[in-house]
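J.: I'll drop the sequence and a predicted model, then ask my questions.
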Amino acid sequence: MKVRPLTFDALVAEVVGRVGAMDGRVRVLVDGAPAAEPGRLADAVVEPLRALGRAVQRVSTQDFLRPASVRLEHGRTDPYSYRHDWFDFHGLRREVLDPALDGKVLPSLWNAATDRASRAEYVDLPENGVVVVDGTLLLDRWLPAELTVHLWLSPGALKRKTTEQWTLPAFEDYEPVADLFVRYDHPERPGLVES
């Protein structure tokens, strides 16, 4: 295993370059523990992709939470529930990832603040469109995507950077496989793992 050192901007360029080389509609999953801030990388690739002439739709799993009655059924700090019950991965696939190939995407499903449906409207995704989804625990759910990115934190960094310590057991058996596996203990100096 070889690790290629990068900067954050070089990582953005790597993702953009890979997406730019793909034809048609592209689904990108940016995965990482909340402490890795996968949304930051997902946000950072939007404008460079648009500069390449690609329409981009950003989606976050934070807008695909399950109702509080389901995700908090076993309490607010249950790691098993966090791992298996918090995020509506079926809804994400049904409303975003599968229909993206046909040119329609629902950008949000659930409003966690009101604990109600977001009532968002479907948006059109052109033929060269890109859907960029960020979230945590995405890559062992068999979700369809043309490009997957995992921001990996070492156990020590994960523990140090995680504010919600009760979630840590949810990551113990999480072994994601990604197209781009990135060592991310130092976000400004990531390392791309190459085999």
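T.: All right, it came through fine. Numbering: from 1, shown residues only.

J.: Only C-alpha atoms from now on, for both contacts and neighbour counts.
T.: Will do.

J.: so how many other residues sit close to H74?
T.: 14 (other C-alpha atoms under 10 Å).

J.: residues contacting the residue nearest the centre of the chain?
T.: Central residue of the chain (C-alpha atoms, centre = their mean): D134, 2.3 Å from the mean position. For D134, the contacting residues are 29-31, 38-39, 42, 59-61, by C-alpha atoms under 8 Å, 6 or more residues apart in numbering.

J.: Surely it is within a strand?
T.: Yes: assessed by DSSP: H, G, I helix; E, B strand; the rest coil, D134 belongs to a strand.

J.: Quick one: the helices in this structure, in order.
T.: 8-20, 38-51, 68-71, 79-84, 89-92, 98-100, 155-161 (DSSP state H).

J.: Quick check: which of the ones you listed is nearest to T167?
T.: Nearest to T167 among these is helix 79-84 (5.1 Å), distances taken as C-alpha to C-alpha.

J.: re the thing from before, any chance of the contacts of D134 in a markdown table, plus distance to F181?
T.: Compiled in a markdown table, the contacts of D134 are given as follows (distance: C-alpha to C-alpha, whole Å):
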| residue | distance to F181 |
| --- | --- |
| L29 | 12 |
| V30 | 10 |
| D31 | 10 |
| P38 | 13 |
| G39 | 16 |
| A42 | 15 |
| V59 | 21 |
| S60 | 20 |
| T61 | 20 |
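
J.: Relative to A178, which of the helices of the chain is closest?
T.: By C-alpha to C-alpha (comparing all of these), the closest turns out to be helix 8-20, at 12.4 Å.

J.: Next, the contact list for A33, please.
T.: 135-137, 151-153, 158.

J.: which of the residues you listed lies closest to G53?
T.: Taking C-alpha to C-alpha as the measure, G53 lies nearest G135 of the contacts of A33, at 25.1 Å.

J.: Comparison target, given below:
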Amino acid sequence: MRFRPVSPPTLVDEVSALVADRPDLTRVIIDGAPPTRPDVLADDLGERLRLLGRPVLRISAADFLRAASLRFERGRTDPDARYDDWLDAGALRREVLDPMGPDGSRRVLPRLWNAETDRAARADYVDHRDGVVLVDGELLLGRGLPHDYSVHLWLSTPALARKLPESEHWALSAFARYDAEVRPLYVADTGVRADDPLRLAVLDDAPV
């Protein structure tokens, strides 16, 4: 394996340049545990892509969670439920990723569910032709979600334990399972070690 040190701005430059030059890349997933702030990277990429002439629609996987009665059926701190049951992957695929795929309608629902109020978001559909959707969230790879490019922000086990709030430590085994079963650092198109948020390292050579 070979890791290449990069700064956060350089990572944004590299990924945005690649996506801007490829009109076939319409569905980009930015994946990482909450302390890596995949939403911030997705926002920065969105701003850069707009400057490069590509319309962007930002989507958060947190707006496609299942209702609380389903998410917390096994309790609020069940790590396997967080891994398997929290995300409504079928809705994310149906309302966002499939419509943005080849021959898709380009009619996208930007938000499905408000997890804070536990009610439908009541968002309107958006016609998003000739653009790209940037989807941020956790535990997104390995689910069969259709996409054209992915970035994973990876934390070592000690770094994740340090950075995740103690009240969320019950979820550590969910992220450990994700690393073991999916190996997101290696399966992502761009795998990034992010233990130090100011000194990232891009995986240039992934093991087969």
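T.: All right, it came through fine. Note that the structure is predicted; figures quoted are calculated from it, not measured.

J.: how about the residue lying closest to E175 of the first structure once chain neighbours are set aside, what does it touch?
T.: In space, and not counting its chain neighbours, E175 of the first structure is closest to D140: 7.4 Å by C-alpha to C-alpha, 6 or more residues apart in numbering. With contact set as C-alpha under 8 Å, 6+ apart, D140 of the first structure has these partners: 174-177.

J.: neighbours of R54 of the first structure, just the number please.
T.: 22.

J.: right, and it touches V130 too?
T.: Yes: between R54 of the first structure and V130 there is a contact under C-alpha atoms under 8 Å: 6.7 Å.

J.: Give me the common contacts of those two.
T.: Joint contacts of R54 of the first structure and V130 (C-alpha under 8 Å, 6+ apart) do not exist.

J.: coming back round to it: quick one: buried ones out of the contacts of D140 of the first structure?
T.: Among the contacts of D140 of the first structure, those classed as buried by neighbour count (16 or more other C-alpha atoms under 10 Å) are P176.

J.: Would you convert the contacts of D140 of the first structure into a markdown table that also reports distance to G191 of the first structure?
T.: Converted to a markdown table, the contacts of D140 of the first structure look like this (distance: C-alpha to C-alpha, whole Å):
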| residue | distance to G191 of the first structure |
| --- | --- |
| Y174 | 20 |
| E175 | 18 |
| P176 | 16 |
| V177 | 16 |
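
J.: List just the nearest of the contacts of D140 of the first structure to E164 of the first structure.
T.: Nearest to E164 of the first structure, judged by C-alpha to C-alpha, of those is Y174 at 17.1 Å.

J.: How much space separates the closest one from L138 of the first structure?
T.: 10 Å (C-alpha to C-alpha, to the nearest Å).

J.: All the strands of the second structure, residue numbers only.
T.: Under the criterion DSSP state E, strands of the second structure are mapped to 2-6, 27-32, 56-60, 107-108, 113-114, 119-120, 126-127, 132-137, 149-154, 190-193, 200-205.

J.: got those as JSON lines, with distance to A17 of the second structure columns?
T.: Below are the strands of the second structure laid out as JSON lines (distance: least, C-alpha to C-alpha, whole Å):
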{"stretch": "strand 2-6", "distance to A17 of the second structure": "15"}
{"stretch": "strand 27-32", "distance to A17 of the second structure": "13"}
{"stretch": "strand 56-60", "distance to A17 of the second structure": "14"}
{"stretch": "strand 107-108", "distance to A17 of the second structure": "24"}
{"stretch": "strand 113-114", "distance to A17 of the second structure": "32"}
{"stretch": "strand 119-120", "distance to A17 of the second structure": "36"}
{"stretch": "strand 126-127", "distance to A17 of the second structure": "24"}
{"stretch": "strand 132-137", "distance to A17 of the second structure": "13"}
{"stretch": "strand 149-154", "distance to A17 of the second structure": "13"}
{"stretch": "strand 190-193", "distance to A17 of the second structure": "13"}
{"stretch": "strand 200-205", "distance to A17 of the second structure": "16"}
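
J.: between those, which gets nearest to A81 of the second structure?
T.: A81 of the second structure sits nearest to strand 132-137 of all the strands of the second structure, at 16.0 Å, using C-alpha to C-alpha.

J.: Relative to the first structure, which residues correspond to that closest one?
T.: Mapped onto the first structure using TM-score structural alignment, strand 132-137 of the second structure covers residues 130-135.

J.: any idea what Y184 of the first structure aligns with in the second structure?
T.: Checking TM-score structural alignment: Y184 of the first structure goes with A194.

J.: and its match, how many residues sit next to it?
T.: 22.

J.: need the contact list for it.
T.: Going by C-alpha under 8 Å, 6+ apart, A194 of the second structure touches 36, 153-155, 200-201.

J.: Who wins on neighbours among those?
T.: L153 (28 neighbours).

J.: What's the separation between it and L65 of the second structure?
T.: 21 Å.

J.: ditto for H152 of the second structure
T.: For H152 of the second structure, the distance to L65 of the second structure (C-alpha to C-alpha) stands at 20 Å.

J.: More neighbours: those two, which one.
T.: A direct count of neighbours by other C-alpha under 10 Å for H152 of the second structure and L65 places H152 higher, at 30 against 23.
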